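[1] Could you look at this predicted model? Sequence included:
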Amino acid sequence: MNNEQEQKELEYEIIELESQLAYKKEKYNRLKFINANSRYFLCETGDIYELIPTVDSEHMEKAVKQNNTFKTVKDAEKERDRRALLYEFNQFRDERNKGWTPNWNDVSEGKYYIYFGYEKILKHTFVQTTREFVTFGYFRNVADCIEAIGKFGDRIKKLYID
């Protein structure tokens, strides 16, 4: 074997090794990313699964980036329960509002919402023209807002405040 041939073989071997190294670096970085950010995955049915990352775990990486993975089962359960509460609450609110949406140009129209008071209790309040960022949306009537606090208040405190 001459030097030129040996050099070519070494070049091919180096290319192959660089390819393997790049593959292993990608695998290492993906596993490191997933392990650093989460251990459990909340699927669309509400079931919680432990992450078992593999080299082909691109969908798991996407789940991490979508904030749909959690460090503990308890954290995943809390998020699942938050989503369920939010769904139920929105159904209740929409039913009570009967298609009403806030008219931000109407200063005479009150828009009622739930807020967490400094006494660590849920209260209702209203705005007329200023848009607040409210988790549970607005009610047309104060009575419906008060009813929502009675119906969902304990769950709101447990899942969003405590």
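    Structure's in. What do you need?

[2] switch to C-alpha atoms for all contacts and neighbour counts from now on
    Will do.

[3] residues near residue 52, how many?
    13 (other CA atoms under 10 Å).

[4] Could you point out the longest helix of this protein?
    helix 3-37 (DSSP state H).

[5] Which strands or helices does it pack on?
    helix 58-65 (3 or more CA pairs under 8 Å, 6 or more residues apart in numbering; DSSP states H and E).

[6] For residue 158, give its distance to residue 76.
    For residue 158, the distance to residue 76 equals 15 Å [CA to CA, to the nearest Å].

[7] what about those two, which has more around it?
    Each of residue 158 and residue 76 has its neighbours counted (other CA under 10 Å); residue 76 has more, 23 against 11.

[8] sec struct for the more buried one, please.
    helix (DSSP: H, G, I helix; E, B strand; the rest coil).

[9] That one: what's it in contact with?
    By CA atoms under 8 Å, 6 or more residues apart in numbering, the contact set of residue 76 is 40, 41, 42, 48, 69, 70.

[10] Same check on residue 139?
    93, 96, 97, 111, 112, 113, 145.

[11] If we use 7 Å, what do you get?
    Neighbouring residues of residue 139 by CA atoms under 7 Å, 6 or more residues apart in numbering: 93, 97, 111, 112, 113, 145.

[12] Give me the buried subset of those residues.
    The neighbour-count test (16 or more other CA atoms under 10 Å) marks 93, 97, 111, 112, 113, 145 as buried among those.

[13] my guess is the third one meets residue 131, correct?
    No. Applying CA atoms under 7 Å as the test, residue 111 and residue 131 come out as separate, 9.4 Å apart.

[14] Quick check: buried residues in stretch 143-162?
    Going by 16+ other CA under 10 Å, stretch 143-162 has these buried residues: 144, 145, 146, 148, 149, 153, 156, 159.

[15] Share the number of residues neighbouring residue 66, please.
    When neighbours are counted by other CA under 10 Å, residue 66 registers 9.

[16] take a look at this one as well, against the first:
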Amino acid sequence: MEDKKQDVKSLEELLKAADEFRKWAVDFGNKLSKVLPDIEIPEEKEDTWEMKCPYEHGDTHYCIQPNGSVFADCWEGIESDNRYFSQGNVFPTEEAAELEAKRRNLLTRFRAFRDECNGDWKPDFTINSNKYFIEKRRGKIVVDYIWTVNSFILFGYFKNHEDAKRAIELFGDEIEELFVDCEAQ
């Protein structure tokens, strides 16, 4: 009988403690709900960079048409100006625009040749096999290879050494002219 009274007393004390804790939690929640709206949470700053436009209203600049021809334009800061600029299609000089148009044309033709040579093959840098690329070394454009590191090569990778050599034969002079020895930047 004594144990039963002790158990009832312990249960009553536990219920009393639980009730006090509930009251404290409700009180704390009420206080917190009053102060939360006044707390300003700083916005997280994104680690970004925004490209700044160097052109002002009335500045002359040059753009490349879809057919590759270059035209002069006057900066007005309108949507079409901003679209051309955000796509890297606004240049300070006619020479720079013409150089870029030729580069884009060469890169397009080169990619088509490379992709035709490679077929379905894509470089896999988790596999230790040669991936061939073109570089300039000691004054000459040559074929080199890499196994496991993607160096983000401008002209991409070839599956076969012979195809990379053929690319130099077909496009080497243009690569020299447009990417190595060019003056307009």
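    Thanks, I have the structure now. A quick note: this is a predicted structure, and the numbers were derived from the prediction, not measured.

[17] Include distance to residue 23 of structure 1 and secondary structure when you put the contacts of residue 139 of structure 1 into TSV, please.
    Formatted as TSV, the contacts of residue 139 of structure 1 follow (distance: CA to CA, whole Å; DSSP: H, G, I helix; E, B strand; the rest coil):
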residue	distance to residue 23 of structure 1	secondary structure
93	51	helix
97	55	helix
111	56	strand
112	56	strand
113	52	strand
145	56	helix
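
[18] Can you tell me which of these is closest to residue 53 of structure 1?
    Using CA to CA, residue 93 comes nearest to residue 53 of structure 1 of the contacts of residue 139 of structure 1, at 40.0 Å.

[19] and the closest one, what pairs with it in structure 2?
    Taking TM-score structural alignment, the alignment pairs residue 93 of structure 1 with residue 114 from structure 2.

[20] for its match, what are its contacts?
    By CA under 7 Å, 6+ apart, the residues touching residue 114 of structure 2 are residue 158.

[21] Give me the residue at the spatial middle of structure 1.
    With distances taken as CA atoms, centre = their mean, residue 67 lies nearest the centre of structure 1, 4.6 Å away.

[22] Is the alignment partner in structure 2 of that one part of a helix or strand, or is it coil?
    Under the alignment (TM-score structural alignment), residue 67 of structure 1 pairs with residue 88 of structure 2. Per three-state DSSP, the secondary structure class of residue 88 of structure 2 is coil.

[23] any idea how far residue 88 of structure 2 lies from residue 95 of structure 2?
    Where residue 95 of structure 2 is concerned, residue 88 of structure 2 sits at a distance of 15 Å (CA to CA).

[24] Equivalent analysis for residue 28 of structure 2, please.
    The gap separating residue 28 of structure 2 from residue 95 of structure 2 is 70 Å, by CA to CA.

[25] Excluding covalently adjacent residues, which one is nearest to the corresponding residue of structure 2 for residue 40 of structure 1?
    Aligned counterpart of residue 40 of structure 1 in structure 2: residue 62 (TM-score structural alignment). The shortest distance from residue 62 of structure 2 to any non-neighbouring residue, by CA to CA, 6 or more residues apart in numbering, is to residue 72 (4.5 Å).

[26] Am I right that the one you found falls within a strand?
    Yes. According to three-state DSSP, residue 72 of structure 2 belongs to a strand.

[27] Now check it against structure 1: what is it aligned to?
    Per TM-score structural alignment, residue 72 of structure 2 is aligned with residue 50.

[28] OK, contacts around its match?
    39, 40, 41.

[29] Show me which of residue 28 and residue 95 of structure 2 is the more surrounded one.
    residue 95 (15 against 11).

[30] Now the longest helix anywhere in structure 2: buried residues?
    Longest helix in structure 2 by number of residues, with DSSP H as the criterion: helix 2-35. Using 16+ other CA under 10 Å as the test for burial, helix 2-35 of structure 2 gives no buried residues.

[31] Could you point out the helix or strand that follows the longest helix of structure 1?
    strand 40-42 (DSSP states H and E).

[32] quick one: that next one to structure 2 mean distance?
    Comparison of strand 40-42 of structure 1 with structure 2 after fitting gives an average deviation of 1.0 Å (mean CA distance after the TM-score superposition for structure 1).
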